[in-house]
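>>> please find the sequence and the predicted model below.
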Amino acid sequence: MISFLLSIVVLVVGYFTYGVFLEKVLGIDRQRKTPAYELRDDIDFTPLPTWKVFMIQFLNIAGLGPIFGAIAGAMFGPSAFLWIVLGSIFAGATHDYFSGMLSVRHNGLSISEVVGIYLGPGVKQLMRAFTIVLLIFVGTVFLVGPAKIIDGLTSESMGVSFWVMLILVYYFLSTLLPIDKLIGKLYPIFGVAMLIMAVGLLVVLMVGDYHIPELTGANLTNMTLNPEETPIFPVLFVTIACGAISGFHATQSPLMARCMRNEANGRSIFSGTMITEGVVALIWAAAAMVCFGNVTNLNETMAANNNNAAWAANEITLSMLGSVGGVLAVLGIIAAPITSGDTAFRSCRLILADIFKMDQKKYVKRFYISLPLFVIAYALTQVDFGIIWRYFAWSNQTLASVVLWTITAFLISKGKFYMVSLVPAIFMTMVCSTYILIAPEGFSLPNIYAYWGGALITSCVTALFSWYAFKGKLQVT
């Protein structure tokens, strides 16, 4: 329990210390006009109250990741706490703050366009395709996930396909309508459900007879059933993504960069939401470790239920909060992915609009861009959910790595302290390259070869970036 509580405290302190430091590294300008005012169209560019922007950003990024990912990460044991805390502060908050503020500084541009400014047109083209594919994956994952949860709650009377179609209709509307018409009105309600879920579980963990394992040397071992098949490095760092660092966040930040009233709000909107998500992930990881007795029982129970995190989340809420509290908490579980899925499609629309320089004031133009996205997403719902999730997890962290390299290039071009992003960029590159070499959905290499291969790839990427950044190829903008 002490380690769990200290982890929450460290996250909060990190926001008020390291978060302020990141803000000083960037150097905010309170007098600069934000895109919300400069390019106001009352569709995507529209100034919103800071509390509402915070809530929308939090719900955008807090999908299934800090719930499902934290439950899966808890199977490794208390080492999950360590990654959530260190990852959120030194990687996730850095990634989210700078990616959001770079979008603000570049008229609300999508992340693929920002990447192109600092890493060149070739990388921009690659990232355009990569980001669109990732967002369609996200939309599909956050379409199937909540549909299955709702279907389970309704005793499977309607069927998953019915709920998929219903959620798809909502996604279509939220993608086309002005941001303050549907998203801006529904998100505060969904936010209440999320807060009830998190606070409810936290209170039960505090007052209940639960023994959360401590962060000790003996407990920092790999507690999964097959440590050789699921080594902590790199698997844990991909399993817990949204609760520590997630490239998906960078695709969402431009939505709020177009609604921010002042640069001074960036720390709370971007870093603050990441730290809040880290707290949510900590709560779910702790709940998963104790709900089934201990970490060993968690692993055995998950294995008996095909590692179904949705099932585990439902069991945790019902057993720890009771029927009434459990229903409210499950509503939070449903709201979380839905409020990421809708903005995933909206982000995809904006990226395509940026690429084709297409004005978005007319509904018909938004319709033409959006319709193919939903057709593809619906087709992907027929693919095994587990396969989509695994590829999403790796591509998500790969995008985070690219964004961190972009941030580093920006800081170098401005003569600022670039180590804040360089270190996590190198680390996440090692994570992603090692994972794709070791994972079943990748090359399935023996661990030792994957580690050496990951180190080689990371060294090459670092060397290539150094040549680009310090040999005159990087243009100051």
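Great, that's in hand. Because the structure is a prediction, the values reported are computed rather than measured. Numbers count the residues shown, from 1 in each chain.

>>> rest of the way, CA atoms for contacts and neighbours
Noted.

>>> tell me what whichever strand or helix holds P372 is packed against?
Assigned by DSSP states H and E, P372 belongs to helix 363-380. If contacts are counted by 3 or more Cα pairs under 8 Å, 6 or more residues apart in numbering; DSSP states H and E, helix 363-380 sits against helix 121-153, helix 160-176, helix 309-356.

>>> ok, which of those helices comes nearest Q475?
The closest of the helices and strands packed on helix 363-380 to Q475 is helix 121-153. By Cα to Cα, the value is 12.1 Å.

>>> what angle separates that closest one from helix 309-356?
Relative orientation of helix 121-153 with respect to helix 309-356: 140 degrees, computed using axes from the mean of the first three to the mean of the last three Cα atoms, to 10 degrees.

>>> for helix 121-153, packing partners?
Taking 3+ Cα pairs under 8 Å, 6+ apart as contact, the helices and strands that helix 121-153 lies on are helix 111-119, helix 160-176, helix 248-257, helix 309-356, helix 363-380, helix 385-413.

>>> most packed of those?
The densest packing among the helices and strands packed on helix 121-153, expressed as mean neighbour count by mean count of other Cα atoms under 10 Å, is seen in helix 248-257 with a mean of 29.

>>> got another, please set it beside the one above:
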Amino acid sequence: MYTFLAGILLLIIGYFTYGKIVEKIFGVKEERDTPAYTSSDGVDYMPMSTPRNSLIQLLNIAGVGPIFGPIMGALYGPVAFIWIVVGCIFAGAVHDYLTGMISIRNRGAHLPELAGKFLGRFMKHVVNGFAVLLLLLVATVFVTAPADLLYNLMNGWVALGYIIGAIFVYYLLATLLPIDKIIGRVYPIFGALLVISAIGVAVGMIVTGAPIPELTLANFHPDNAPIFPLLFLTISCGAISGFHATQTPIISRTTKGEKQGRKIFYGMMIAEGIIAMIWAAAAMSLFDGPVGLNELLNNGGTAAVVSEASTLMLGAIGGTLAVLGVIILPITSGDTAFRSARMIIADYIRFPQKKIMNRLWIALPLFAISIALTQIDFNLLWRYFSWANQSTAVIALFVGSMYLFIAKKNYWIALIPGTFMLMATMTYILNAPIGFRLPMNISYIGATIITIALVITFFLAAVKARRKNIPLEEDITNWKKSA
């Protein structure tokens, strides 16, 4: 219990300490107009309040990651707590903050645009295709996953096909309508339910004295479970996730002022880390250790763990509400995944989105592809998701590093976690069955060589970019004229 409570406390302290350090290094300009005003279009660009933006951001980035990932990570034991806390404070929250703030400085640009500006035009095309593919996979899985949970919750009295159809209709409306019409209205309610359910599980564990294991030297490295790199890809959204880099620009277009950035981007990642800690602790404490947890995962999957933990801690009614809170997570990430894909494609082909027909021209093909993908077995495709997700995080952190390097600011806050995650993703793809299947010792050597080479390439490009004096932010005067 002490390890769990200390982790929660450290996350909160991290927000008020390291979060302020990161904010100071970046250097907010409160007097600078944001895209919400300079590019206001009544659809994607419009000012919204900080509480609303914060809850939308939390639900955008959460998905099922901060619950399902930590539940799987709980198989490694209490060492998972360390990665959630350290990863969240020094990697994930920095990743989200820099992505959001750099986007604000560049007309609400998405990651492909930012990669093109700071890492080169070739990277723009690569990241654009990569991001759209990732978002389509996420959006499609976030149709089927909540549909299955709802089907089970209702004991099958509504056909699964009807549930999937209803979710698709909601996604289409959320993708097409102005952000304040659906997302801006229902997300605060959904966010409250998510927070209440997580707090309920946490309080239930504390009150009942759930046997949450403590971190010791004996369980620091579980048998037959190599921590590096697997743990750092298994627990993604609760520590760091590249999916967040596709979501933060949605809110960078509705943020009123740069001073709000730490609360919205850094703060909501800390909140996600707390949720991840709660569910990792629940998975560790309620199912007779890794053996019992593994058996439940094999028989019923992560959804069974969520349902069982919620019922044990909160009873039948409270447990049902908690499961609903979990169901909300994929739904509220699926809709913004489609919305992000629409916006990224629109930016890429420079297709204005103020008219609804323009939005339809992009959205309908995306939904057609997604509907077709629901007919395919995702088990093979989804094995690549963790690697693709964390690779996107690496790209976003290197974009942040380049921005800070050009600005002659402390770029190490982004480059160190970026380099660490680069090493983790390269080791994984070299060793994993879905990759090159090399022995682990060879994978370590190969990943080290690749990482060193890419970091050297980064520094060469960064020095060149600084000499070229690449503008870090777009001229807001030109924004106003174009608007």
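Alright, I've got the coordinates. Just so it is clear, the model here is predicted, and its values are computed rather than measured.

>>> follow-up on the earlier one: same list (the helices and strands packed on helix 363-380 of structure 1) but as a markdown table, adding distance to I56 of structure 1.
Supplementary listing: those in a markdown table, determined by distance: least, Cα to Cα, whole Å:
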| stretch | distance to I56 of structure 1 |
| --- | --- |
| helix 121-153 | 16 |
| helix 160-176 | 13 |
| helix 309-356 | 8 |
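
>>> closest one to Q57 of structure 1 among the ones you listed?
Distances from Q57 of structure 1 to each of those were compared using Cα to Cα; the shortest belongs to helix 309-356, at 9.2 Å.

>>> which part of structure 2 lines up with the closest one?
Under TM-score structural alignment, the match for helix 309-356 of structure 1 in structure 2 covers residues 302-349.

>>> what's the average distance of that stretch to structure 1?
In the superposition with structure 1, the average deviation recorded for stretch 302-349 of structure 2 is 0.8 Å (mean Cα distance after the TM-score superposition for structure 1).

>>> do the same with stretch 189-204 of structure 2
With mean Cα distance after the TM-score superposition for structure 1, stretch 189-204 of structure 2 departs from structure 1 by a mean of 0.9 Å once superposed.

>>> can you pull the buried residues of that stretch?
Within stretch 189-204 of structure 2, the residues that qualify as buried by neighbour count (16 or more other Cα atoms under 10 Å) are F190, G191, L193, L194, V195, S197, A198, I199, G200, V201, A202, G204.

>>> filter these down to the ones in helices?
With DSSP state H as the criterion, helices contain F190, G191, L193, L194, V195, S197, A198, I199, G200, V201, A202, G204 from among the buried residues of stretch 189-204 of structure 2.

>>> how about the third one, nearest residue that isn't a chain neighbour?
So that's L193 of structure 2. G325 (5.6 Å; Cα to Cα, 6 or more residues apart in numbering).

>>> and for the last one?
Taking Cα to Cα, 6+ apart, and ignoring the residues beside it in sequence, G204 of structure 2 has M313 as its nearest neighbour in space, at 5.0 Å.

>>> ok, now which ones touch the one you found?
Neighbouring residues of M313 of structure 2 by Cα atoms under 8 Å, 6 or more residues apart in numbering: G200, V201, G204, M205, G319.

>>> shouldn't the second one be in contact with L314?
Yes. Applying Cα atoms under 8 Å as the test, V201 of structure 2 and L314 come out as touching, 6.8 Å apart.
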